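Peer 1: Let me see the structure of the following:
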Amino acid sequence: MPDQNPEYAAGYEAARKALVAGHLDPRVLVDHDVEPFVSMLAPTLRDSWRNNPDNGSAVTRLKKGNKLLPNGIKVDGRMWPGRDQYGRPLVHTSYRFAYAFDPGYQKTIFDQYEIVALVRSDTDYQLTEDGVWTVASNGFVYSMACEASKQGFLAPLFTEKRQLPTAEEARRKPEEWFAADTPIPTTSGCK
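Peer 2: Model prediction:
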């Protein structure tokens, strides 16, 4: 929690739980059961997220057949208080999730980014009497398998033929894509 402000305490906790459910819960990640995340949302949003879980960056699902390394998820980010256009409290979040995949017997791994896929999620959450609202959700995925990404799933580079980086990707270091104080990139690296 960024501070002890009682006006935001419940919102911070709701945002934390939504981040954990959406990006770390094995039922969402591995089983593709989005209910741990959806169940905390306001009823008005639930069907939309059930029917289209990749309509924002608040949920990560691994492509079936891919396995993470033990302790294969690292998280970094921050949350801070804000207000919507009506002056109501909301919580801004910007988090980076690094998922390290088990390469199995893959013999052509050249660097760490072939087994580590990175997700950046910038999501604004608002807690109301009805539940949690995802007010805004924007994200970016780096060092991922493109076909899996187009289908709404996360998989490591080594599972597909590697594409050449775009000009923007070649110019920037991976850290630059994920710094919490930089804008979300406009290209995904997948053609």
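Peer 1: switch to C-alpha atoms for all contacts and neighbour counts from now on
Peer 2: Fine.
Peer 1: OK, contacts around residue 173?
Peer 2: Contacts here follow CA atoms under 8 Å, 6 or more residues apart in numbering; on that basis residue 173 touches nothing.
Peer 1: Show me what the longest strand anywhere in the chain packs onto, helices and strands only.
Peer 2: Secondary structure of the chain per DSSP state E: the longest strand is strand 68-83. The contact analysis (3 or more CA pairs under 8 Å, 6 or more residues apart in numbering; DSSP states H and E) places strand 68-83 against strand 89-101.
Peer 1: for the helix or strand following the strand it packs on, which positions count as buried?
Peer 2: Counting by DSSP states H and E, the next helix or strand C-terminal to strand 89-101 is strand 116-128. Within strand 116-128, the residues that count as buried by 16 or more other CA atoms under 10 Å are 116, 117, 118, 119, 120, 121, 122, 123, 124, 125, 126, 127.
Peer 1: structure for this one too, so we can compare:
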Amino acid sequence: MGDPFAGLDTSWAKAAERRAVRANRFRRLGGLLRRRRRGGGSRGRRRLLLIGGIAAAAVVASFGLSFLLKRGPFDGTPAEDYARGVAGIGLPAAAAVEGFTAGQVDDALRQVRAALVAARLDPRMLTGHDPAALVALLAPQQRESVSGWFGDPRQHGFATFVDPAARLDADEEPRVRGTVTYNADTADGRPTLHVLTNFVWVYAFAGDGLAAPYAAVHDQLRWDFPAGQGMWLGTGRWYVTHMDCDALRHGLLSPMRQAKIKAGIQFKDPRDYLDAGHTMDVTNTCDG
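Peer 2: Sure, this is the predicted structure:
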């Protein structure tokens, strides 16, 4: 596909698109984070998720006339080559690791894939704002704390609620790219399998007045499987890009609108933020 930013006319450069990127991280307190803690095992211990920090980034890009022509929402972006929906969640081959058989690793990987689908792709989550399918996959001791995150900006780190005022493009599945890896160690005296996921989720939107027909989330999560205790959502970092800041503050995903564009300094190509290899060390214009 052609590059929508190629051949940029200077008359269009005056109408710059502000693409904001919000970044956050969370961490899980106690339990598995404190290795070999004194006082015995972790059974029945409550684990909580918590915001760890906020960074900031501004990305300003100019439109070329070719971008304004009606084309696919992902044309000219890295996402045009990404897989559609669940096909983008590839799993590595399962092998035995310390404390876990190959079968147990395979089962954990499949649980993580089911959680990613429930969190980022299932319409019940995206537009129905119903987290029940995801919460049910987690260890019983963690369900209450994770449930309390929905409807809060923190949920962007692990799940997507689309703004009811926005409209997903019915002809386009979310585009997905990333990786899944795993390792094992001992935490609190218990063998623990860690599944590490790093994905970009790019959602197409329809409607008038959009600065760009998509918004995206990049997340890096650790899913923990302490032997015999189910699946726990562990640590995570993420950022959201090409989105509406007002919606974001309410825990909702919506694309940036032309009416909210502010001219400014031009930074690097904003499409870089759609790359799963992009650093999580970004800055945040939403609070600026």
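Peer 1: Let me see the residues that make contact with stretch 176-189 of the first structure.
Peer 2: Contacts of stretch 176-189 of the first structure (CA under 8 Å, 6+ apart): 77-78, 94-96, 120, 138-142, 146, 165-166, 168-169.
Peer 1: Can I get the buried part of these as one ChimeraX selection?
Peer 2: Here is the ChimeraX command that picks out the buried ones among the contacts of stretch 176-189 of the first structure, judged by 16+ other CA under 10 Å:
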select :94,95,96,120,139,140,141,142,146,169
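Peer 1: Specify which member of the contacts of stretch 176-189 of the first structure is nearest to residue 9 of the first structure.
Peer 2: Set against residue 9 of the first structure, the nearest of the contacts of stretch 176-189 of the first structure by CA to CA is residue 78 (14.6 Å).
Peer 1: Nearest residue to the aligned residue in the second structure for the closest one in space, please, no chain neighbours.
Peer 2: In the second structure, the residue paired with residue 78 of the first structure is residue 179, using TM-score structural alignment. Distances taken as CA to CA, 6 or more residues apart in numbering put residue 198 closest to residue 179 of the second structure, at 5.3 Å, once the chain neighbours are dropped.
Peer 1: For the equivalent of that neighbour over in the first structure, give its distance to residue 124 of the first structure.
Peer 2: Under the alignment (TM-score structural alignment), residue 198 of the second structure maps onto residue 94 of the first structure. Going from residue 94 of the first structure to residue 124 of the first structure by CA to CA, to the nearest Å gives 9 Å.
Peer 1: The match of residue 78 of the first structure reaches residue 197, doesn't it?
Peer 2: Yes. Under the criterion of CA atoms under 8 Å, residue 179 of the second structure makes contact with residue 197 at 5.8 Å.
Peer 1: aligned partner of residue 14 of the first structure in the second structure?
Peer 2: Superposed on the second structure with TM-score structural alignment, residue 14 of the first structure falls opposite residue 111.
Peer 1: My guess is that match contacts residue 138. True?
Peer 2: No. Using CA under 8 Å, residue 111 of the second structure is not in contact with residue 138, being 9.2 Å away.
Peer 1: Mind checking which of those two has more residues around it?
Peer 2: Just comparing residue 111 of the second structure and residue 138: by other CA atoms under 10 Å the higher neighbour count belongs to residue 138, 21 against 17.
Peer 1: residue range for stretch 37-46 of the first structure in the second structure?
Peer 2: Matched against the second structure by TM-score structural alignment, stretch 37-46 of the first structure falls on residues 134-143.
Peer 1: I'd like the distance between the equivalent of residue 275 of the second structure over in the first structure and residue 43 of the first structure.
Peer 2: Structural alignment (TM-score structural alignment) places residue 275 of the second structure against residue 179 in the first structure. Applying CA to CA, the value for residue 179 of the first structure to residue 43 of the first structure is 33 Å.
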